[in-house]
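[1] My questions concern the predicted model and sequence given below.
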Amino acid sequence: MFNKKEFIKEETFLNQKVLFVNLKKLNSDAKIEKLPFTIRILLENLLRNFDGNIVNNDHIEYLLNYDPLCKEKIEIPYFPSRILMQDFTGVPFVVDLAAMRDAAKELGKNPETINPVVPVDLIIDHSVQIDYFGTKDSLNLNVKKEYERNSERYQVLKWAQVSFNNFSVIPPNNGICHQVNLEYLSKPIRLSKTNGELFAFPDTVIGTDSHTPMVNGIGVLSWGVGGIEAEAVMLGQPYYMSIPQVIGINLIGKVNPGVTATDLVLNITEFLRKYGVVEKFVEFFGEGMKELSVPDRATISNMSPENGSTVTYFPMDEKTAEYLVLTNRENEAKIMINYTKQNLLFAENWDNVIYSNVLEFDLSNVNPSIAGPSRPHDKIFLSDVKNKFMNILNGKKKKVEITLRGEKLTIEDGSIVIAAITSCTNTSNPKVMLGAVLLAKKAVEYGLQVKPFVKASLAPGSKVVTDYLKKSGLLPYLEALKFHITAYGCTTCIGNSGPLIKEVEDAIDTGGLTVASVLSGNRNFEARIHNKVRTNFLASPILVVAYAIAGRIDINFEDEPLGYDPNGRPVFLQDIWPSNEEIDNLISQVITSNDYKKEYKKVFEGDINWQNLRVKFSSTFQWNENSTYIKKPPYFDNFTLAVDEPSDIKNARILLLLGDSVTTDHISPAGAIRKDYPAGKYLKENGVTVDKFNTYGSRRGNHEVMIRGTFGNVRIKNKLVAPKEGSFTIKFPENKEMFIYDAAMKYMEENIPLVVFAGKEYGTGSSRDWAAKGTVLLGIKAIIAESFERIHRSNLIGMGVLPIQFLPGDNYEKLGIKGDETISIIGINNLYPQKKVKIVAEKPDKNRIEFECVVRLDTEIEVKYFKHGGILPYVLRKFIN
C-alpha cells in the first residue's frame, strides 16, 4: 500500500511552514522528468488526495508509468481546486441546487447539507447586450438596460451568494470571467489548509465555459466541462477522466513584425485542428516559447475549444513570474518560483520529456490572418480574404440603396455591419488593444472615419484595460471612430450584439444580402453573432478597427486603400499600422501593478444597481410561479432513492437527421428569441411583450423557454425538411411538417421515444449544458453520430441521454436511413464501457436495416451516471443516503 506520508515535504514559503507533495522523491530513474508537465500536475493531484479507496495504488502507478500513446483507456479521479462559472451557466446551477435542496427536504433531510464542497467563483459577464453604441453614455445605458432585463436572475445569484457556502459572485460591469480569472483569481500555486495543516499545490480549475483553458497561459491546469459535470464536482464527486495523450508543440523561430497574437492563435488553431487533438492535452515547449508573453500565451490557450484540445498548456517559467508581479501578485510569483523549482514543475529540461507525439511550429511562418466565415479554425491569410469572400458569392454582388440619417448609402454583399472589439481572447492582451488605439490615432489624423452603417463597439475584458487605454491618452481616437466603451462583458462574441441599425437590417431583408461582422472574438458559428449576418470573421482588435473604416470584408489591403483623406488621397493599411516598437513603448508607459491593485480590491462590491438588490438567507428558494425567468426544473420530480436498470429503446422515431459539425449553437438555445418560434409564442402567452423577450441565455433558469428553443437555431439544417433551414421537422407517421418542439411534444403524448442521427463532430462549440438538458426534456433517448465533441458527449451522459457512435466507415446515409423509420436499440441492459449495441431501423414497408454501433460510455463512472439517469440523480442519492 502506498504511504502518502513518505512523500510529504515541509518547506518555508514567505515565512510560513508549508507542506507539499514531493515529486522529486518519486523521481527514480528520472521517471518524473520524463512525464509531460500536465501529467506531473495530475500525479500531484492524485498523491495529495490518495486515500486507498477513491484514489488507490493503481491510479498512482498508471501515471508513474504513463504510456504516452494511451493504448488503453484508463480512468482516474481528479480533484480540481476551484470551479469557475459565468452567469449563463451559473443560473441553471443555482436553480438545480435549489431544486436538489427541495428534493432533500421532501425526503426528510436537511436541505442545508446541499452546498458546494469545492469553492465556486461566479462572474456575471454574459448578460449585457449592445443596445447602445457610439456615444459616451453607451456603457451606462447598456448597464441600465441589463439590470432592467436581468434583476430577477441576479437576485437568484445574490440569494445563492448568501445562502450557499463556498460560493462567491463577482457582480456585473467588472469584466469577462476568463480575463478576471487570468488577472486576479488564478494563483499558479495555491496555499490551503487541510486538516489544520497548510498545503501548497498547483492551482487547478474546471469551468462551465469552454474557454476556461485560458489560464493554461500562466500554468494553471484548467479546462471546460459541462455544467452538469461541474455540479457533481461541486458536491464532492471527483471528476473522472481518461488519462490523456499529451501532444508536445516545439515552438521555434520568432514572430515577424506586424504579426499579432491573434494571427498567431488563428494559425495555431488551424494547425492543431488539422492534426487532430480532440480529447488530447497540448503542451508547449522550446526556445520559441520564451518569445511569448503571458498575454500571448493566454490568447493561444483561450482557443483550446477551437483547436479541439482539452487544454493548451504553457508550463510555469520566468515569464509567468513577471506577469504575476505585473498583476499585483508578487507573493504568488515568489511562491511559484520556489515551489516549481523544488518540485519539477518549472519549465526546464524539455529534452527529457516523452510526449505522445511532438510537432514543430515555426513562429516566423505566421502571417496576418483572419478566420471565417463560420468556423474559428478556417484561417484565411489577409491577402486571400477578398477572393475567398467572392467565392462565397459565386462572383456576384447584390446592392441596396438606403438613406441613413439623411445620407444616401449603398449596402451590399460584403458590407461590414458589426465591428466589435470584444471577448476574452484578445481583450486580455495589451499589445493588440494598444495597437488598436495607435491605429485609430493615425486613422483619425488622416481624416478617416468608420462607415455610417457599421455598428462599432468596445467591450474591455476588465476595468484594468480601460485604465491603461485612458492613461495612453489615445482612447478619444477610438471614440472618434465610434468605438466607445459599451460594456464589460462577452457581448458580441456570444451573440449579445444587440439590434442592427434598423435601416441596415431592412436593407439586408430587402436585398437578401450576405453581410459581414468582424470581431476580436473566438466564436463565429452560423447565426451566433446576429441572425441577419451570414458571414462572421475573427480578427485582431487592430484589424477590427481597420475593417470598420473600410466598411467591407472584400478588400485586399495590399493594393486597395482603406479610404481617402479629405483631399482625396488614398490611405492604405500600411500607412496607419503601428510598429512593434510603438506598441511596446506604450505598454511600458501605461501599465503598472497599481492598476490591478486598484481595480481588483473592489471587484466584489458591485455598482449601485447590484447593491440595491435586496435578498435574505433562506435554506430553500422561494419559487415564483408567475416568473418567466426562473422556474423549478422537473429533474427531481417524483425522485426516489431506487435505481432502475436501463432497458432497450423500442420503436423510437427520428426527430432530426443532421450533418457534420453540428454545434451546441445549433442545439442549445442562444441569442434572440423569435416571436414566431415556440419560445416566443410561450412568452407572449404568458404576457411578455416582444421588446421584453430578452435572450435565451438570460432565460436559462426557465426550462419551459429553453426546451422550446432546443434545436431552435434559424440555420440548423434538419435533412427531414431539406432544403428548409430552422427549427422544423417531419412528424411521422402523419408526414406532417411541424416545429421540432411541437413534434416532440406530440410524440411524448403518444409515449414514443425519440432519437437523433448526425454526422461527424456532433456537439462542437461552447460547453452549453442546455444542449443536453433540452435534448432530454424533448424526449430524446439517444444520439447516434459518427463522432462527438468531448464536452457535449459528457453532458449528454450527465443528463441520461445515450451517445452512440457509428463504427468506422458507417453513417446513416450509407446505411440507407431516410428518417421515416422506427428505431430500436438492442443491448442497453448490462452496459459496460464502449459496449456494442445492435440498431434496427424498420422502414414503412417493414424492410429492416440492422447494424452495430458503439455506446460512447467510455468509463465505468459514465456507465454509473447513465444508469442513475444522469449525474445529478447519482450525486443526490449519494448525498442523502
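    It's in.

[2] Every contact and neighbour count from this point should use C-alpha atoms.
    OK.

[3] in what helix or strand does Arg653 lie?
    Element membership of Arg653, judged by DSSP states H and E, is strand 649-657.

[4] OK, contacts around the residue nearest the centre of the chain?
    Centroid check for the chain by Cα atoms, centre = their mean gives Ser210 as the closest residue, at 2.8 Å. Counting by Cα atoms under 8 Å, 6 or more residues apart in numbering, Ser210 makes contact with Trp223, Gly224, Val225, Pro305, Gly765, Ser766, Ser767.

[5] In a markdown table: those, plus distance to Leu42, neighbour count and secondary structure.
    As requested, the contacts of Ser210 are exported to a markdown table (distance: Cα to Cα, whole Å; neighbours: other Cα atoms under 10 Å; DSSP: H, G, I helix; E, B strand; the rest coil):
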| residue | distance to Leu42 | neighbour count | secondary structure |
| --- | --- | --- | --- |
| Trp223 | 13 | 28 | strand |
| Gly224 | 16 | 28 | strand |
| Val225 | 17 | 28 | coil |
| Pro305 | 21 | 31 | helix |
| Gly765 | 25 | 25 | coil |
| Ser766 | 25 | 24 | coil |
| Ser767 | 22 | 29 | coil |
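
[6] And the residues you listed, which two are furthest apart?
    Greatest spacing in these, by Cα to Cα: Trp223 and Gly765 (13.5 Å).

[7] circling back: tell me the one among the contacts of Ser210 nearest to Leu815.
    Gly765 (27.7 Å).

[8] ok, now how distant is that closest one from Asn522?
    Distance, Gly765 to Asn522, by Cα to Cα, to the nearest Å: 10 Å.

[9] got it, and Arg329?
    Distance of Arg329 to Asn522, given as Cα to Cα: 28 Å.

[10] now Leu513
    24 Å.

[11] between these two, who's got more neighbours?
    Per other Cα atoms under 10 Å, whichever of Leu513 and Asn522 has more neighbours is Asn522, with 29 against 22.

[12] and the more buried one, what is it in contact with?
    With Cα under 8 Å, 6+ apart, Asn522 has these contacts: Met303, Glu306, Pro376, Ser423, Thr425, Cys493, Leu538.

[13] Second structure follows, compare the two:
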Amino acid sequence: MPNSFNAKTALHAAGQDYEIFKLDAVPNSARLPYSLKILLENLLRNEDGVTVTRQDIEFFSQWNPQAEPDKEIQYRPARVLMQDFTGVPAVVDLAAMRDAMVALGGDPRKINPLQPAELVIDHSVQVDHFGSNEAFALNAELEFQRNQERYKFLKWGQKALDGFKVVPPDTGIVHQINVEYLARVVFPNALDGVTQAYFDTCVGTDSHTTMINGIGVLGWGVGGIEAEASMLGQPVSMLVPKVVGFKLTGTLKEGVTATDLVLTIVDQLRKHGVVGKFVEFYGPAIATLPMGERTTIANMGPEYGATCGLFPIDQITLDYLRLTGRDEAQIALVEAYCKAQGVWHTAEAAEADYSETLELDLGDVAPSLAGPKRPQDRVTLTDMASHFPVALASLKQERGIPDKGPAKTIIDGQTVELSDGSIVVAAITSCTNTSNPSVMLAAGLVAKKAAALGLNAAPWVKTSLGPGSMAVTRYLDRAGLTEPLKALGFHNVGYGCTVCIGNTGPLPAPVSQAIAEYDLCAVSILSGNRNFEGRVHAEVRMNYLASPPLVVAYAIAGRIDIDPYQDPLTTDASGQPVYLKDIWPTQDEVNRAIAENVTVDEFTSAYADVYAGDAHWQSLDAPDTQTYDWPADSTYIRNPPYFDGMTMEVAPVADIAGARCLAVLGDSITTDHISPAGSIKPNSPAGKYLIEKGVEPKDFNSLGSRRGNHEVMMRGTFANIRLRNLMAPGTEGGVTLHQPSGEPMSIYDAAMRYESEGTPVIVLAGKEYGSGSSRDWAAKGPRLLGVRAVIAESYERIHRSNLVGMGILPLEFVKGENAQSLGLTGAETFEIVGLNNGEAKQVEVRATAADGSVKSFTAKVRIDTPNEVDYYRNGGILHYVLRKLAT
C-alpha cells in the first residue's frame, strides 16, 4: 500500500505496540476540525492509489473552510451498527444476495461482513401492558410470541455470517449500548500480523447513531442499503462537508436540564441551517459538561439536521470509559493515541478553523418543551399555557376538526373528563435521555417527592418507563427511586425503543373511545427525540418532547395547557394545591444521587454476559446453513424480488416516458409518512394481506417488525394515516386518484394497476422530502411500487442517498419552482429526458395535461457522486456490489 506522506509510525501504549498513521505528517493538518482529522487519518491508512490517492489526502492540507463542498472521498468506517427494525431487512438482503450469488454461479460465502457488524434487538417491544409490576415480563412474553420468526432468522445470521454479532432483546437500546459498551473510541485491529490503532468510527442504520459522537466517536446514520454495502467492503462515498463550530460557554442555571439544553441547541441550529454539515462542539463549557449531557446533545443530531454533532476526547471521556467498565489497557490506548495524534482536548487547546461558528451561553437556557409535531418547535415552559390554544386552533383549522368535547368517561370506576389538551401518553423513553443519569435520577426524585405527598398520575394517562439499558435500572434501584416511579405509574415496560418509535401499544379502551367519539386532540409527552405526526400513536394528534422529570410532572397534571410555575399540577389529599416547585429537586440533590448511586458496578453487572440473552432467546432454534431456507408460510421473512432476473450485464439507463404521478406531497414529508413503523390497520392493504394469510389483527404486530416481508412493506408504503396527498384533497392516509380514470383508491392498489398497465410512476414533493429516520424501506417500498423518480424541492441527506441506492432517480426543482408554481396537479403524463446514462447534471421534464398542453421545466439531478452514478446504472447499490463480488 502507498504511504505517500510517510505517516506510518509506531505507538507504544499499556505494554503493546501499535501501528498508527500520524496526522502531523500532512502539512497544515493541525488547524483542521477534529471530525476532518478523523477523515484524514482514514484516508492515510487506506491509501491504495485507486479509491484513495495522494491528491485526496493533499486536499485536507489545503482545505478551505468556506468553500462549497465538492471534494468526493471514499471513507471506510471501522464498524457497522444496526437495530432490528432496520437490521432485519439488511440481513434479509444479505441472505437474498447469497441466493443471487449462487444463481450467478458464485460462492455465497463471499456475501459476508468484511468488518465488524453489531446488531441490537431493541425496536420490537411494545407497551401493551403498563402501570404494573408485571408489565415488563408480559411485554417481553408478547414480544417473543410475535417475533420468533424474526429472531430465529437473526440467530441464523449470527451463525452464517462471520463478524456479525447480535445483542438479544430486552437488554437495552442500540444507541445506549453503543455508548456504554460497544464503542472502542480508539479501534485496535490485528491485520496481517500487525496491530493497528485508529479512530473508532461507525455508520448505523438508525438516525440517532450520532449519540456516539458524545464520546468522541465519529458516526452517523445511513440507510440499511448503504450499511450493507459498507459491511461488504464498499467505501462510503461522501463529499467533505463544511464544519460548523458550536461554542458552549457558561453553566446551566438551577432547574434547567440537559433536555432543555438540547432542545435549545436544536432550535438554534435548525434556524442556522446545518443540513449536510458536520457540527463540532467546543468552548470553555466543554470541560465541565458531563458525558450524559454530551450524549443527549449528540443523539439529536438528526433533529438539528447535521450529519453529526461531535464532542472532543478529554479526561471526561476517559472517566466515562472507566465508569462503564472498559478495560484499563483500552483506556490507556485511547489517551496515548489521542495525545499522539494531537486531538486530546484541554482548556488550552487551539480553536480549529471552522466553516461557520455559533455560540450559546448555557446560562441562557430555559426549561422547554418542543411540539406539537416537530422537535425544532421549542416552547419555553412558561409559554406553554398561551402556546397550546394557538397550536390547537391551528391544527383544528388545518385538519377540519370540529369542537365536540369535552367527553366524560369512566376509568377504573372513576368518572373523568377528557378534552382537547388532555395528556393520554406520558413516557420516559429510552433513546435520548436515559443515557443521562442526571435527568433519570431527577425524574425519580420528582416521583419520590410526589409520592410522599400522595400524588398519582391522572387516571387517563398511559405511563411508561423504557430504560435505555439494564444499568439504568440498577442505579435507580440503588438510589431507591424505582418504587416511587412505580407509585406514579412509571413501571419498567421494556428495554428498547417504545413510544418514540410508535410502539406505544393500545390506549385504554375508555380513552380511545372518548377520543374517537368526540374528535379530541389528545396529547402525548415523552422524553424522546421524534414527535412527528402519526408517529407516537395514531389516535394522538399533538406530541411534545420534554425532560424525564417534566414528563412525570405533566403525567400528574394530566393536561398540557398549564403554566406549571403559576398553575397547580393537582391537589394533595388535604385539597392543597401542589405546584411544580413543590416536587422539583435541586441540582445538589441530583448531583448527590449521581455520586452515590452511579458506579462502575452498575455497568459491569449489566454487561457481564450481554450476548447470552434470556431463556426465551436461548430456546430459539436457528438453522445452521450457508444460505437461508425461506419458510414458505412466513409472514415476517420473505425472499425479496430485487434480484429476480438479474444478469451480469448492465443495461444502459433510458429516459423515462409515459409516467404517471402516484402522489403530490407537501413539505416536511418524513420517512414515517413514506414508510410508517407503527400499527397496521385491518382495513389497510397490509392488514388485508395479513388477514388473507391467516393472521388475526391481534397478531399483526407493527409495520416496523414486518420489514423482513416485502409484501407487507409494499402495502404499507405511503400508508401513514396523516399523509395528505394533494391529488386527493380532503383525504388523509395512503389515498390517490388513478390516472386517467380519476378513480380514488389506495396508493398501493393504484401502483399495482399502473404496473399491470406497464406504466412507470413518479412522486412530486416539497421541501425536506424524506426527513426523519434513516429508513431504507422509504426507498425500497417506492421502488417496489414502480416509482422511477421523485421530483422534490429539497431532500434529507440519507433519504436522497437511499433513493439512488434503490435505483430511484432523485430530481430537484430549480430554486423558486415547485409543483404548485408550475401548475402541476398530478393528473399529467410525465417524460424525463436527457439522463445521459445517469451522468446528466440536469434533465428536462415534460408534463402533458389531458387537453394536450405541455409544461416543460428543468430539474436538477441529485446523483451527487461518481460512485452514485455507478449505483444508479446498476439498478441500485446492492446490484452493483453483487456484480463486483461475483466477478
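    Great, that's in hand. Bear in mind that the values here come from a model prediction, so they are computed numbers and not experimental data.

[14] Can you calculate the TM-score here?
    Once the chains are laid over each other, their TM-score by TM-score structural alignment, normalised by the length of the first structure reads 0.98; 877 aligned residues with a Cα RMSD of 1.2 Å.

[15] returning to what we had before: now for Gly765 and Asn522 of the first structure: what residues contact both?
    Common neighbours of Gly765 of the first structure and Asn522 (Cα under 8 Å, 6+ apart) are Glu306.

[16] Map Gly671 of the first structure onto the second structure.
    Here Gly671 of the first structure is matched to Gly678 in the second structure, going by TM-score structural alignment.

[17] Is there a neighbour count for the aligned residue in the second structure for Ser579 of the first structure? I'd like the number.
    Aligned by TM-score structural alignment, Ser579 of the first structure pairs with Thr586 of the second structure. The number of residues packed near Thr586 of the second structure is 15, by other Cα under 10 Å.

[18] I'd like to know which of the contacts of Asn522 of the first structure are part of strands.
    Leu538 (DSSP state E).

[19] For the contacts of Asn522 of the first structure, which ones persist in the second structure?
    On the basis of both residues aligned by TM-score structural alignment, their matches' Cα atoms under 8 Å, what survives of the contacts of Asn522 of the first structure in the second structure is Met303, Glu306, Pro376, Thr425, Cys493, Leu538.

[20] got the contact list for the fourth one?
    Yep, that's Thr425 of the first structure we're talking about. Contacts of Thr425 of the first structure by Cα under 8 Å, 6+ apart are Ala298, Thr299, Ile300, Asn302, Met303, Ser520, Gly521, Asn522.

[21] does the first one count as helix, strand or coil?
    Secondary structure state of Ala298 of the first structure, per DSSP: H, G, I helix; E, B strand; the rest coil, is helix.

[22] coming back round to it: for Asn213 of the second structure, see how far away the match of Ser579 of the first structure is.
    29 Å.

[23] now do Gln74 of the second structure
    Gln74 of the second structure is 21 Å from Asn213 of the second structure, by Cα to Cα.

[24] Where does stretch 113-122 of the second structure end up in the first structure?
    Under the alignment (TM-score structural alignment), stretch 113-122 of the second structure falls on residues 116-125 in the first structure.

[25] and that stretch, how far from the chain's centre?
    16 Å (Cα atoms, centre = their mean, to the nearest Å).

[26] One more: stretch 240-249 of the second structure?
    Here stretch 240-249 of the second structure is found 22 Å from its chain centre; the criterion is Cα atoms, centre = their mean.

[27] Output the residue interval of the first structure matched by that stretch.
    Alignment of stretch 240-249 of the second structure against the first structure: residues 243-252, by TM-score structural alignment.

[28] Same check on stretch 566-575 of the second structure?
    Counting by TM-score structural alignment, stretch 566-575 of the second structure falls onto residues 559-568 of the first structure.

[29] so how far does the matching stretch reach from one end to the other?
    End to end - Cα to Cα - stretch 559-568 of the first structure spans 17 Å.

[30] Thr865 of the second structure corresponds to which position in the first structure?
    With TM-score structural alignment as the criterion, Thr865 of the second structure matches Thr859.

[31] wait, its match sits on Pro833?
    Yes. Counting by Cα atoms under 8 Å, Thr859 of the first structure touches Pro833, with 5.3 Å between them.

[32] just to revisit the earlier point, by neighbours, which of the contacts of Asn522 of the first structure wins?
    Leu538 (32 neighbours).

[33] Can you name the residues that contact the counterpart of that residue in the second structure?
    Residue correspondence to the second structure (TM-score structural alignment): Leu538 of the first structure is matched to Leu545. Applying Cα under 8 Å, 6+ apart to Leu545 of the second structure gives the contacts Leu369, Ala370, Gly371, Pro375, Ile525, Leu526, Ser527, Gly528, Asn529, Arg530, Asn531.

[34] which element is the fifth one on?
    By that I understand Ile525 of the second structure. strand 523-526.

[35] which residue numbers in the first structure go with that strand?
    Mapping strand 523-526 of the second structure onto the first structure (TM-score structural alignment) gives residues 516-519.

[36] Ok, stretch 276-295 of the second structure next?
    Under TM-score structural alignment, the match for stretch 276-295 of the second structure is residues 279-298.

[37] Flag every buried residue along the matching stretch.
    Neighbour-count burial for stretch 279-298 of the first structure, counted by 16 or more other Cα atoms under 10 Å, picks out 279-286, 288-289, 291-298.

[38] Can you measure across that stretch, start residue to end residue?
    By Cα to Cα, the extent of stretch 279-298 of the first structure from end to end equals 20 Å.

[39] chain center to that stretch, what's the gap?
    Its chain's average C-alpha position is 20 Å from that of stretch 279-298 of the first structure, according to Cα atoms, centre = their mean.

[40] Fine by me, we can end here.
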